[in-house]
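Engineer: sequence first, then the predicted structure:
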Amino acid sequence: MEKKSFYSNHRSKLQDIWLIPAIIVTIFIGKSIAEKGIATGFIFLILPFAVGYFVMIFFRPRIGIIGFLIYCFVMPYIGKHVSGLQVGLGIEALLFTTLFAVIFYQTNRFRKRHLNNDLVWMSIAWMILTFLQIGNPERPSILGWVYEMRSSTLYWVLTVVLSFQLLNKRTDINLFLNIIIILSLIGALYGMKQLYLGVDAAEHQWLEEGGKKTHILFGKLRIFSYYFDAAQFGASQGHLAIVCIILATGPYSLLKKAWYGIAGLLIFYGMLISGTRGALFAVVGGGLMFLILIKQTEILIVGAIVGFGFIGILKYTTIGNGNAEIVRLRSSLDPKDASLQVRLMNQELLRNYLSTKPFGTGVGTMGQWGTKFNADKYISQIPPDSLYVKIWGMYGIIGFIMWFGIMLYITGKSAGIIWLTRDPILKNQLIALCGGSTGILLCSYGNEVLNTMPTSAIVYMSWVLIWLSPRWDIPAPKTEPVVPKNPKRLNEYDYSA
């Protein structure tokens, strides 16, 4: 048998022509790994699986929205460990791929009427206002608008629309809770690893490149786990801590109560080691909402006493001052705190500057993108330090009133839906979701957390699950009509009973 050789009989011609692109690709991969590190090789390793996953989304769009939720947790970790990778684009890739799958594949299975509700229309109204901000008289940079619009509007609209289409089963609320609790618990454990064993090489480099300015205070590391930063880590941990604590009070088995309770305590500890003072208000706000929604006066009174007692201990005593985390948490209740005074001064500057700008200075003029793309604007030099302040600066008082009104409406209607829920297990889950979301809304006054992943995805999907919950509730009991003893005297009986 003639042996097959690399070259054909004509030495100038390769027998297997496909080897040429294979060799070129191999050289390119090798060069990339040599220049950018082994993490780049990991990207090439998972690339075929990623392509396969995106193809699967067109056959089962549900895995797209679930993958999006998981990716929002791990995205910051990937960004820190793979230098130069635009991890934020992965969110758009997942959301738009899932949207196209919903539109073009098995369209008869998805109902447009499910989108005809106030939650969707409010998100669209906010998107319209954001697009109108392109014409802001201050003429902000269009690139700044594009980058800011993604987190402030685009993710909101797409997440709500896709969740209404794809999270349409009773078991989806259980799946959602399991995913966010497990990933948050892993985040807390990873944060403990950073605290007791130290950060890895990539995280150390991130700190040296500027992160240590805000993450090393008085020689002590503020833990950020695999989140974007310590502020987001702390707020998210506070959010999920109160969710777990509320679930632990539900009508479940002892084993399940223990799972929620232990997870809640560990995640609460994750909040403490983050050094994020504002995260306390996520727990306080969520706990207060829980006490209101259970509609039990005795528990409300006891819970209020315990809650105010805890706050009183932090504010008026020195108990726990030997612990740095408690000391920093205590400073969040000090009205003379230097950080708070600086924020109040910045807000006074904004109040004077925005007095003649009812529509603000435009989307993308404050915060990270304001500094990068609108450095010539006076407002870009003022740190917002708050989602409320940032929206006020970018959209003006008119936009802020609209946004705050939407938030209040969503919170109020969520409470109304929960009050009418009859299924005790479902009601407990909804209270946990509503309490957590309300806590984040309150927490966003001190930090810009609602517009940052994974908190954004969790809150938006929580809203949708609350809106969908009436279809999963126990049917209302039917009342039997009163049958008259004498049919001839119908007017004597009330059939509305």
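Structural biologist: Here it is on my side, so go on.

Engineer: C-alpha from now on. contacts and neighbour counts both.
Structural biologist: Will do.

Engineer: select the longest helix from the chain.
Structural biologist: The longest helix of the chain (DSSP state H) is helix 387-419.

Engineer: can you pull out the helices in the stretch 51-200 of the chain?
Structural biologist: In chain order, the stretch 51-200 of the chain shows helices spanning 62-81, 89-104, 118-132, 142-149, 155-166, 171-197, with DSSP state H, counting those that start in this stretch as the criterion.

Engineer: correction: the stretch 251-400 of the chain
Structural biologist: Counting by DSSP H, counting those that start in this stretch, the helices of the stretch 251-400 of the chain are 254-273, 280-293, 297-316, 324-331, 338-353, 367-373, 387-419.

Engineer: on that earlier part again, so the longest helix of the chain versus helix 118-132, what angle?
Structural biologist: Orientation check (axes from the mean of the first three to the mean of the last three Cα atoms, to 10 degrees): helix 387-419 against helix 118-132 gives 160 degrees.

Engineer: and helix 387-419, what does it pack onto?
Structural biologist: The elements that helix 387-419 packs onto, with contact taken as 3 or more Cα pairs under 8 Å, 6 or more residues apart in numbering; DSSP states H and E, are helix 118-132, helix 280-293, helix 424-443, helix 455-468.

Engineer: which one of those has the most crowded surroundings?
Structural biologist: helix 424-443 (a mean of 26; mean count of other Cα atoms under 10 Å).

Engineer: indicate which one of the helices of the stretch 251-400 of the chain is closest to A432.
Structural biologist: Nearest to A432, of all the helices of the stretch 251-400 of the chain, is helix 280-293, at 7.3 Å by Cα to Cα.

Engineer: what's next to that closest one, contact-wise?
Structural biologist: 235, 238-239, 241-243, 246, 299-300, 303-304, 307, 329, 415, 418-419, 431-432, 434-443 (Cα atoms under 8 Å, 6 or more residues apart in numbering).

Engineer: okay, pairing it with this:
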Amino acid sequence: MASNTPYLVREQPPKALIYLLLVAGLVAITYAIIAQKLLIAVAIICLPIVILAVAYGFQNPYFVYLLYATYAFFFTTISRYTLKVKLSVGLDVILVYLSVSLLVVFYLKKTNFRLKDAVNIFTLSYIAWIIFILLQLANPHINEEGITHGIRIMILETFVLYIIASIVSNSPKVLRNGLVLVGIFTIIAFLKLMYQRYIGFDSSERYWLYVQEAAKTHILSTGIRYFSYFTDAGNFGTVMGAIATVYTIIGFNTRNRKFAIFYLSIAAMGIIGMLFSGTRGALVVPFAGLALYCLICKSIKTFAITIITGLCIFAFLAFTDIGNGNSFIRRARTAFRPTADASFNVRVQNRKEMAQYLKDYPFGIGIANSIPKLWLKQDLTYEEGTLPPDSYFVSIWIQTGIVGLVLNIAIYLITLLGCCYIVMFKVKDRYLRHELAAFTCTVFGILLSGYTGYAPGMPPTNFIIVAMIAFVMNGAYIDKQITQQKLTINKQ
């Protein structure tokens, strides 16, 4: 012990330097307060905490991954309240930080991470999309913005996130912590929803609604579409639909009573949030998710209960007018009677025009480009704006053509089939199987919602998809850890 003391002393910074930094910090804080530069004062006060957090993150990639998840959920809120745009670059910064953190722990060999976890159907199938996007960069119709978006988002950021998520999502503890963390995010979203519903929108939200003209799609004659702290009501509704699906399934299939109550409470908040969002397309998430769950749950009882419950809800919304006095139920019901909805008919007409235009562009019109809206007036064609893509997959179709759309859907289909196989045949623990089944089915529902909305391509929904698939891909390894834990407990 004595021989180590001089080494420990040498490793610590000199006291004089510590006192000097402390005095400098106090002087800077005093000046900032006197000059009424409170933001600078707060920044200086928080600086030591930030430095410690960054240092801790280099030793603990799990912490940085949770930081990424938090920012993915809330950076839109930060943008709305600071009136700053392009804050998504923060996701890139944290992703680089997370990559470096993993490299550090791998170099020091102080980790239980396995590089081979990064090689799975999820990551390998995306390589085909990367090759396709690289070919898209040669598209003569692509512009500078499209090239930047293609390289930065579609190739680098997405693929690196796929790899990192597959490496980090590797234990029952991380899975449980993730469910709790997203549950907390849901509680915050629900409280914000209640504030908007019963107190009203704050000044920043009113600015977004009325100055930036979001009210056109959120303040309707049929009622208000609430969005909580999310980008918009469509994204909010889809996420809440996903939350409702995941936490309902897991809540009814967990061994811990306290966690079951927590999960089912979060599920109830998700259902309420989905209805209050007024997003009809979000209804496909629980319906499609539960339908797939019936097929892979491997339980006749669960299959029967789920089918009966789903059919009852479907019959209530599709074949009755009960509850039409409630604007949220009335708007949700229109999802089952689409031809009577004006906005649906406009979408159908727009997509017909898109199909006609894209006949000559099998590889699309270029990343980040839009189809011009053309009008024929006295034998002359005029361009008046663009045709809105109106959904995630339609946007893919426009940018990359029918070839890109088919490839994109094929990649997701292969990944989902791989997830179903893992859940049904590779996971032995009953409770884990239900958790991973909930993830698989919810991803399926979210992707189907991409036909009517943008959510699958927007944060935090795109992160939720990645996180859930990554856990499923590591399902067999997590199951093995649970089995070992059980054997250890039995031996004791």
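Structural biologist: That came through, no problem. Here the structure is a predicted model, which means the values were calculated and not measured.

Engineer: and the TM-score between them?
Structural biologist: Superposed pair, TM-score by TM-score structural alignment, normalised by the length of structure 2: 0.83. Supporting alignment: 446 aligned residues with a Cα RMSD of 3.1 Å.

Engineer: still on that earlier bit, closest to I223 of structure 1 out of the helices and strands packed on helix 387-419 of structure 1?
Structural biologist: So among those, helix 280-293 is nearest, using Cα to Cα, at 15.6 Å.

Engineer: quick check: that closest one aligns to which part of structure 2?
Structural biologist: Residues 283-296 of structure 2 are matched to helix 280-293 of structure 1 when aligned by TM-score structural alignment.

Engineer: can you check stretch 381-396 of structure 1 too?
Structural biologist: Using TM-score structural alignment, stretch 381-396 of structure 1 pairs with 386-401 in structure 2.

Engineer: buried set for that stretch?
Structural biologist: 387-401 (16 or more other Cα atoms under 10 Å).

Engineer: ok, stretch 331-348 of structure 1 next?
Structural biologist: Going by 16+ other Cα under 10 Å, stretch 331-348 of structure 1 has these buried residues: S331, S332, L333, L340, R343, N346, Q347.

Engineer: go on, stretch 142-158 of structure 1?
Structural biologist: For stretch 142-158 of structure 1, by 16+ other Cα under 10 Å, it's 142-158.

Engineer: hmm, who's touching stretch 93-102 of structure 2?
Structural biologist: Taking Cα under 8 Å, 6+ apart as the rule, stretch 93-102 of structure 2 contacts 57-61, 64-65, 67-68, 157, 160-161, 164.

Engineer: biggest separation within the residues you listed, which pair?
Structural biologist: Q59 and E157 (22.2 Å).

Engineer: wait, G275 of structure 1 touches I223, no?
Structural biologist: Yes: the criterion here is Cα atoms under 8 Å, and G275 of structure 1 meets it with I223 at 7.2 Å.

Engineer: comparing the two, which residue is more hemmed in?
Structural biologist: I223 (30 against 26; other Cα atoms under 10 Å).

Engineer: what lines up with that one in structure 2?
Structural biologist: So, by TM-score structural alignment, I223 of structure 1 is matched to Y226.

Engineer: three-state assignment of that match?
Structural biologist: coil (DSSP: H, G, I helix; E, B strand; the rest coil).

Engineer: need the counterpart of T452 of structure 1 in structure 2.
Structural biologist: Per TM-score structural alignment, T452 of structure 1 is aligned with M458.

Engineer: what is the neighbour count of its match?
Structural biologist: 13.

Engineer: residues contacting the nearest residue to it once chain neighbours are set aside?
Structural biologist: Leaving aside its sequence neighbours, M458 of structure 2 sits nearest to N235 (Cα to Cα, 6 or more residues apart in numbering; 7.4 Å). By Cα under 8 Å, 6+ apart, the contact list for N235 of structure 2 reads F227, G453, Y454, A455, M458, T461.

Engineer: ditto for V51 of structure 1
Structural biologist: Applying Cα under 8 Å, 6+ apart, no residues contact V51 of structure 1.

Engineer: over to A189 of structure 2?
Structural biologist: A189 of structure 2 neighbours (Cα under 8 Å, 6+ apart): S228, Y229.

Engineer: can you tell me what sits against stretch 24-44 of structure 2?
Structural biologist: Against stretch 24-44 of structure 2 from outside (Cα under 8 Å, 6+ apart): I45.

Engineer: so how far does stretch 205-223 of structure 2 reach from one end to the other?
Structural biologist: Taking Cα to Cα, to the nearest Å as the measure, stretch 205-223 of structure 2 stretches 17 Å from start to finish.

Engineer: buried residues, that stretch. List them.
Structural biologist: By 16+ other Cα under 10 Å, the buried positions in stretch 205-223 of structure 2 come out as E205, Y207, L209, A215, H218.

Engineer: the third one contacts A215, correct?
Structural biologist: Yes: between L209 of structure 2 and A215 there is a contact under Cα under 8 Å: 4.5 Å.

Engineer: what angle separates the one helix or strand F44 of structure 1 maps to from helix 62-81?
Structural biologist: Element membership for F44 of structure 1 (DSSP states H and E) is helix 38-59. Helix 38-59 of structure 1 runs at 170 degrees relative to helix 62-81, counting by the same axes, to 10 degrees.

Engineer: buried ones in helix 38-59 of structure 1, by neighbour count?
Structural biologist: Those would be T40, G41, F54, I57, F58, for helix 38-59 of structure 1 by 16+ other Cα under 10 Å.

Engineer: how much space between T186 of structure 2 and T254 of structure 2?
Structural biologist: 19 Å.

Engineer: ok, these two, which is more surrounded?
Structural biologist: T186 (21 against 18).

Engineer: and that one? What does it align with in structure 1?
Structural biologist: Match for T186 of structure 2 (TM-score structural alignment): S184.

Engineer: do V239 of structure 2 as well
Structural biologist: Match for V239 of structure 2 (TM-score structural alignment): S236.

Engineer: give me the mean distance between the helix or strand harbouring that match and structure 2.
Structural biologist: Secondary structure from DSSP H and E places S236 of structure 1 in helix 230-248. Overlaying structure 2 shows helix 230-248 of structure 1 at a mean distance of 0.6 Å from the equivalent residues (mean Cα distance after the TM-score superposition for structure 1).

Engineer: can you state the direction angle for that helix and helix 254-273?
Structural biologist: Going by the same axes, to 10 degrees, helix 230-248 of structure 1 makes 160 degrees with helix 254-273.
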